[in-house]
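Engineer: output the structure for:
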Amino acid sequence: MSGTKTGLSATLMAGAALAGLSAGSAEAQDHRWNMHIAFPAGNFHTENAEAFADRVAEVTDGAVEITVHPAGALGLQGPEVMGAVRDGIVEAADYHLMQQVGEAPLMGVNALPYLAVGYDEAWTLNEIARPYYEEIAADNNQVILYDVAWPGGQVYADRAIETRDDFSGVRIRTADSIQSQFFDELGASTVQMPWGDVVPGLASGVIDGVTTSTSSGVDGAFWEFLGHMTIMDYVNPISVMAVNLDAWNALSDEHQEAIRTVADEMRPEFWARSEADDEEKLAKLEGEGISVSTVEGDLHEAMVESGQAIWDDFIADVGTPAEEIITEYRSEIGR
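Structural biologist: Sure, this is the predicted structure:
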């Protein structure tokens, strides 16, 4: 009888172990990722991320589920996002490369003023620089799945910016140190701050100017605070969607391949959506009463010269990789 009990106990224990193993395997096939994004629902970057999440769920039959948290709902600020992905605080995030220069200075190459003008040049520069970005990402325990250019950088203020003197006394919000250097040298007073602080900064009077895109100007309803936008198109900065490497490596090879395929297929669509959004949001700004002008003449020449000086500073500070990227890019575009 005791032998029968022992055998039965062993059988039950073995069955429980197998059941546990089976449950563990099923759980290992279920992956739930939280994705940070700073921008609100309705912003084209957020819509891109949501479309990507939907396709990932589709191609993995629901085994990989990405929850997009817009408007910075997870509490992360721009310069800390790459580190948050690295450390597994979030599994995935959309972030500006240029805001990560504190940890990876080379990521600022896409933000150099007037280096790449417009979407075609931004694409060319990005194609050359992306292998360098991917190496930095790997060193920071993450993998880049797709990138998207923003619409061009403009300046919103209480006046049209037509001469250098028009910058005097304007406290312009910038998104990164390169923008700050650029506009400080042109005579503005810059205040570097993450997107989530911009509208409160305008409302409180901490800033009375912003450099950003048409898309963000609509997101922030800038017509409630400022009357003018000067088109400068000095940069089309790059955002990436990156995934923590541990979360990525937990996926099967099949799911990794499927997700990479989706990212590669959707990437050109996302870039096209950015360009279309620029046109749509420019019309919206004008419709809401924003006066729009374009920088030209002596001021434009001065801005280009100032930008080129920053390229030289960047190469001196960052070194060989920056020089390699910029040299190859300029050779490619013939400028």
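Engineer: contacts, neighbours, all on C-alpha from now
Structural biologist: OK.
Engineer: and Glu103, how far is that from Asp120?
Structural biologist: Computed as Cα to Cα, to the nearest Å, the Glu103 to Asp120 distance reads 28 Å.
Engineer: for Ala157, same thing?
Structural biologist: 28 Å.
Engineer: the more surrounded of the two?
Structural biologist: Under the neighbour definition other Cα atoms under 10 Å, Ala157 and Asp120 were set side by side, and Ala157 has more, 23 against 11.
Engineer: what comes into contact with stretch 142-152?
Structural biologist: With contact meaning Cα atoms under 8 Å, 6 or more residues apart in numbering, stretch 142-152 is reached by 85-86, 118-119, 122-123, 134, 137, 212-215, 232-246, 248, 260, 263-264, 267, 270-271, 274-275, 277-278.
Engineer: make a ChimeraX selection of the buried ones in those residues.
Structural biologist: To isolate the buried ones among the contacts of stretch 142-152 in ChimeraX, judged by 16 or more other Cα atoms under 10 Å, type:
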select :85,86,118,119,122,123,134,137,212,213,214,215,232,233,234,235,236,237,238,239,240,241,242,243,244,245,248,263,267,270,271,274,275,277,278
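Engineer: one more, so I can put them side by side:
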Amino acid sequence: MKTNKNCMIALLLGLLTTTISSLAVANDTIIIKAVGTWGYFHNYPKHEGPFWNQHIADVSGGEIVGEIKPQDELGLRGFEIMRLLKNGVFDFAFGLPGYAMEEESEIFEGADLSSLVQNIAVQRRVADAYFPTLERAFAEKYNARLMILYPFPSQMIWCKQPVNTIEELQGRRIRVFLRTLADFVEGAGAIPVNMPYQDVPDALSQNTLDCIITGTMSAYNAELYKEMPYGFTLRVGWGLAFGAMNIDKWNRLSEAQKQLLEKEIAILTEQMWQETAKEDDKALACLSSGPCPIGEIGNMVLVEPSEKDLAIRDQIAKDVILPRWTERCGPECAANWNRSVGKILGLRAEARSQ
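Structural biologist: Down below sits the predicted model:
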């Protein structure tokens, strides 16, 4: 406990004494202390970092000044983030629910249940439909105002040995990072191994994984094609992330400042969705035979799911993914999902028959 308190104090002091200390800040300037996702994935350096470290000060004429650092640079592994946001140590946080929410996280899974959505335009509709549900949950559980939902590049399956069908995943040890991904893996007859991304290199060197689930661009940037030269391009998730603000801090803003922040975050949201769609296509080209405008070609063998695979996926969704999530989240939660996301996907979340 003492170590955690010292860590929190060190984080707060670090945030207050870095770049903000070099700015000439007026007495009425609003300072936003933020934490981002991971510095080694593209969302932070391209979007999250520039937005808070520079853009918001520029568009507000210095009325709002932000500072953000990625969670890996701050030494955070995820679950601390929402507690720190709730307690006002951070004013704003970006994160993935599976990493950032330890307790009662079932409701937060609903916008990104594994393998249900293969198209990013449909995933955008799903995120928009589920936004009000998540907005209420953030406020009730974390004293936070949900401001943005945005995707990482789509999550796919990368393996050491060839994989041509879902059925060929049976018995393989597959890295996951969300319970819903584990549900899919188990539904496919494989073995889920839950671990954070930063632990994957050690697991590969120790030969404890046969496949990993991660995003397309993450796979390319990590040069997974050198360790796992086979990819199965079924989209098993989108890594849907959030941006949320401490409500007490939000309430300190003037109405004009709130409107400005909402406007700029809406622009940021659009940019991130568009960028992810482009990144997905670019990463898949770079992982396989090219062309690759950002580096070497990976020469990975990529196999697209067949109609039979999609039918098996549908069965796993109905028999495993949706029933398990319904049991975790409860009937009221499932009913709300059915009224919103379920209508878009033509699916129903129901508990298994006893």
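Engineer: now what about the TM-score between them?
Structural biologist: The TM-score (TM-score structural alignment, normalised by the length of structure 1) is 0.83; 310 aligned residues with a Cα RMSD of 2.4 Å.
Engineer: OK, contacts around Asn244 of structure 1?
Structural biologist: Neighbours of Asn244 of structure 1 in contact, by Cα under 8 Å, 6+ apart: Val85, Arg86, Asp87, Gly88, Val90, Glu91, Ala92, Asn141, Gln142, Val143.
Engineer: any idea how far the alignment partner in structure 2 of it is from Ile30 of structure 2?
Structural biologist: With TM-score structural alignment as the criterion, Asn244 of structure 1 lines up with Asn246 in structure 2. As judged by Cα to Cα, Asn246 of structure 2 and Ile30 of structure 2 stand 13 Å apart.
Engineer: what does Asn251 of structure 2 give?
Structural biologist: 12 Å.
Engineer: same question, Leu260 of structure 2
Structural biologist: 13 Å.
Engineer: quick check on those two: which one has the bigger neighbour count.
Structural biologist: It is Ile30, of Leu260 of structure 2 and Ile30, that has more neighbours when counted by other Cα under 10 Å, with 19 against 16.
Engineer: residue contacts, the nearest residue to the more buried one once chain neighbours are set aside?
Structural biologist: Leaving aside its sequence neighbours, Ile30 of structure 2 sits nearest to Ile64 (Cα to Cα, 6 or more residues apart in numbering; 4.7 Å). By Cα under 8 Å, 6+ apart, Ile64 of structure 2 lies in contact with Thr29, Ile30, Ile31, Ile32, Ile56, Ala57, Gln257.
Engineer: got the end-to-end distance for stretch 78-91 of structure 2?
Structural biologist: Stretch 78-91 of structure 2: ends 16 Å apart by Cα to Cα.
Engineer: run through who's touching that stretch.
Structural biologist: Among residues not part of stretch 78-91 of structure 2, those counted as contacts by Cα under 8 Å, 6+ apart are 8, 12, 32-35, 71, 92-93, 95, 99-102, 142-144, 245-246, 248-249.
Engineer: which parts of that stretch are buried?
Structural biologist: Neighbour counts over stretch 78-91 of structure 2 (16+ other Cα under 10 Å) mark 78-86, 88-91 as buried.
Engineer: so what does the helix or strand Glu140 of structure 2 falls within touch, helix or strand wise?
Structural biologist: If you go by DSSP states H and E, Glu140 of structure 2 is part of helix 120-142. Where contact means 3 or more Cα pairs under 8 Å, 6 or more residues apart in numbering; DSSP states H and E, helix 120-142 of structure 2 is packed against helix 79-86, helix 106-109, strand 144-151, helix 341-345.
Engineer: so for Leu178 of structure 2, which of the ones you listed sits nearest?
Structural biologist: Nearest to Leu178 of structure 2, of all those, is helix 106-109, at 8.5 Å by Cα to Cα.
Engineer: for structure 1, what spans make up the strands?
Structural biologist: 31-36, 64-69, 92-96, 142-149, 154-157, 171-174, 189-192, 209-212, 228-231, 238-244, 291-294 (DSSP state E).
Engineer: between those strands, which gets nearest to Asn110 of structure 1?
Structural biologist: strand 238-244 (6.6 Å).
Engineer: how big's the offset between that closest one and structure 2?
Structural biologist: Here the mean offset of strand 238-244 of structure 1 against structure 2 after fitting is 1.4 Å, by mean Cα distance after the TM-score superposition for structure 1.
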